[in-house]
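1. Here is my input; please provide its structure:
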Amino acid sequence: MAVNGTVNGTNGAHAHVSRPLRAGIYAPIPTFFLPETEDLDLESFEAHVVRLAKADVWPLLAGSMGEGLHLSHSERQTLIRSARRALDAEGLQDVPIVAGTGTGSTRETVELCNEAAAAGADYTIVITSGYFAGVLASNKPALKAFFTEVADKSPIPVIIYNYPGASGGIDLDSDVITELAVECPNICGVKLTCGNVGKLTRIAAAVSAPDFYSLHPRKNPDAPFLVLGGYADFIYSSTFVNGHGAITGLANVAPYTLAKLYDISVAAVKDTSLQPEAQRLQAIAARGDFTIAKASISGTKYLLEKLYGYGGVPRKPLPPVDPAYAESLWAHPDVQDLVQLERELSGKITH
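-> As a prediction, the model looks like this:
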């Protein structure tokens, strides 16, 4: 079926490809820049999107890790078109693209949703505007009105992005998110970068109820409501409470590891003999996530440079990672354990 009749690809043709939003691992793709000009480095970007998709990790573009706030409208569209072109060229036409469209006002957010759809995005993810957090944080009706209007006007389904650290401390609670899931048929999930496992459990319980979809059908049947963590350190536990995976920056560094962790965690819910191995993988991922997350965007890009030969630095005013810190990050036992596991799972080394 067509995904809301949106335009996909770069030639302006209407693509009739069903790209369902599925449970699993998504990576917020970094935006790579040429060192002298800070122009988009599309060659590295396309290579990275394809690399992760082949590991069964799906792309989220222009999010926090992708420095969406540092991108113009036209650059966001260029990234979407570039990713779609690269995926299609590799026979990965069924891999969906999630695009970040969060910004300051409701009006501009809706504008970005329309532009993302026209460029070929299948889904969008929207963060609460944090500039006026002093007004919005305690105003539940205003917060709900923002997501309701965006979802009503967006031509593609919308994922709620709950990240207090990037939205002036605004932290949507489980009641608000569950109410939006019930009331807005074009909202298809939530990313919980608040790291609140209790909140994830409560929302997952609500949307996993046997009658949820019969009572609250989705506008797009390809877009069920997914409850996704924002870190890699509770993927295993979240599967046992009907969570649906994660959108995590660590998937850029260790895509095979996180894809394997998710798959074996889901299987372990029914087959308890798999639980020790799932716990082992989770422990390695959790330690690596804790260490690498502290290095933020610049540290992740440094690790990509070490692993794949591309990465570079963030756009100014974000600074590059300190060289001494970068070396200690690479040498950290938690990082090296993760790199060793990733190489084993990707088939780059054998025993």
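
2. Only C-alpha atoms from now on, for both contacts and neighbour counts.
-> Noted.

3. Can you show me the strands along this structure?
-> Ranges of strands in the chain, per DSSP state E, are 24-28, 58-61, 98-100, 123-127, 158-162, 187-192, 226-229, 245-247.

4. burial count for residue 133?
-> Residue 133 has 15 neighbouring residues, counting by other Cα atoms under 10 Å.

5. same question, residue 100
-> Every residue meeting other Cα under 10 Å relative to residue 100 is counted, giving 30.

6. now do residue 101
-> With other Cα under 10 Å as criterion, residue 101 counts 27.

7. which residues touch it?
-> Neighbouring residues of residue 101 by Cα atoms under 8 Å, 6 or more residues apart in numbering: 62-63, 109-110, 112-113, 116, 124-127.

8. which residues touch residue 255?
-> Contacts of residue 255 (Cα under 8 Å, 6+ apart): 52, 55-57, 342.

9. same thing with residue 105?
-> residue 129.

10. OK, contacts around the closest residue to residue 313 other than its chain neighbours?
-> Spatial nearest neighbour of residue 313, chain neighbours left out: residue 320 (5.4 Å); criterion: Cα to Cα, 6 or more residues apart in numbering. The contact partners of residue 320, by Cα under 8 Å, 6+ apart, come to 298, 313-314.

11. this one as well, want them side by side:
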Amino acid sequence: MQALIGTGVALVTPFKKDFSVDVEALKSIVNFQVDNGIDYLVVLGTTAETATLSKDEKELVIKTIVEANKGRLPLVLGVGSNNTQEVVAELKSRDFSDFVAILSVSPYYNKPTQEGIYQHFKAIAEASPIPVILYNVPGRTASNMLPSTIIRLANDFKNVVAVKEAAGDIVQAMKLIQGKPKDFLVISGDDMITLPMILAGGAGVISVIAEGFPKQFSEMVHLGLNKRVEEAYKLHYLLADAIDMIFEQGNPAGIKEVFKSLGLSENTVRLPLVNVDENLANRLYDFTNKISKM
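-> All right, here's what the predicted structure looks like:
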């Protein structure tokens, strides 16, 4: 899965001020990623506010991104739920011809055991017509998918090809990298520890900050993959304050404020999310303006 090495971004869903999907802004955001060195795009992840989109809106987002991308970058589709049967049904009914893989989150709210998580992804692996990227994000799911469970799935199912590891725990990530099968990819889901994970043997990132600052973050990732450590860390520390800021008051409220500063979209989010406060908005504007002049 060479297509998944490097920098992927979890695309936002831009909304107009009336909260409808802003198709033209979404096209602009896709082109901004393509033009600035991003390696692949993730459609309908958490950052897309997928939980607040209707079925028709999800299809509109998919259609818009596929058409705007025009086959230029590989696409990954978010297909996840805490209802295993619901995911399996979608996998058996959807056309995945435009996608290289799915990204599927560990079940949230139910708080399954490790065996329950394994059985959930076993059902998904057996049903999926394309490769599967596991997604471990304990901060949102309330349960941590342990390295032993991930490695078990990777060994048992050839189409389980990667994990987006977003526990924010570099030691856990290193255990994954140490124990994984040779071709299995450990992808960072935490922007702040992306570079350390890459230098430890990770394959790259599925990022939020990278869609706001794609040129700089993607360059950092590729420098890290090429073990050009000093140059990579210069870019890491250049962006570190922004990484903290975009998550300070929730995702994607922070990154949408960056897009507003760049003139790519409104900063509108849907309830229960709210916009960042004026202080953070001003700090993000100042940082974005500084980077854009570099």
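
12. How alike are these chains, TM-score-wise?
-> Superposed pair, TM-score by TM-score structural alignment, normalised by the length of structure 2: 0.91. Supporting alignment: 292 aligned residues with a Cα RMSD of 2.1 Å.

13. from the contacts of residue 320 of structure 1, which is closest to residue 153 of structure 1?
-> residue 314 (32.2 Å; Cα to Cα).

14. thinking that closest one is in contact with residue 296, fair?
-> No - applying Cα atoms under 8 Å as the test, residue 314 of structure 1 and residue 296 come out as separate, 10.3 Å apart.

15. So for these two, which sits in the more crowded spot?
-> When residue 314 of structure 1 and residue 296 are compared for neighbours, residue 314 comes out ahead with 24 against 13, by other Cα under 10 Å.

16. Could you find the counterpart of the more buried one in structure 2?
-> Under the alignment by TM-score structural alignment, residue 314 of structure 1 pairs with residue 269 in structure 2.

17. Residue nearest the middle of structure 1, spatially speaking?
-> residue 247 (3.7 Å; Cα atoms, centre = their mean).

18. Which residues are in contact with that one?
-> 25-28, 191, 228-231.

19. possible to save those residues as JSON lines with distance to residue 149 of structure 1 and neighbour count?
-> Below are the contacts of residue 247 of structure 1 laid out as JSON lines (distance: Cα to Cα, whole Å; neighbours: other Cα atoms under 10 Å):
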{"residue": "25", "distance to residue 149 of structure 1": "28", "neighbour count": "28"}
{"residue": "26", "distance to residue 149 of structure 1": "26", "neighbour count": "29"}
{"residue": "27", "distance to residue 149 of structure 1": "27", "neighbour count": "27"}
{"residue": "28", "distance to residue 149 of structure 1": "25", "neighbour count": "26"}
{"residue": "191", "distance to residue 149 of structure 1": "19", "neighbour count": "25"}
{"residue": "228", "distance to residue 149 of structure 1": "22", "neighbour count": "27"}
{"residue": "229", "distance to residue 149 of structure 1": "24", "neighbour count": "27"}
{"residue": "230", "distance to residue 149 of structure 1": "24", "neighbour count": "27"}
{"residue": "231", "distance to residue 149 of structure 1": "28", "neighbour count": "24"}
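
20. Reformat these as a markdown table; add distance to residue 253 of structure 1.
-> Output for the contacts of residue 247 of structure 1, formatted as a markdown table (distance: Cα to Cα, whole Å):
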| residue | distance to residue 253 of structure 1 |
| --- | --- |
| 25 | 13 |
| 26 | 12 |
| 27 | 10 |
| 28 | 11 |
| 191 | 19 |
| 228 | 19 |
| 229 | 17 |
| 230 | 15 |
| 231 | 13 |
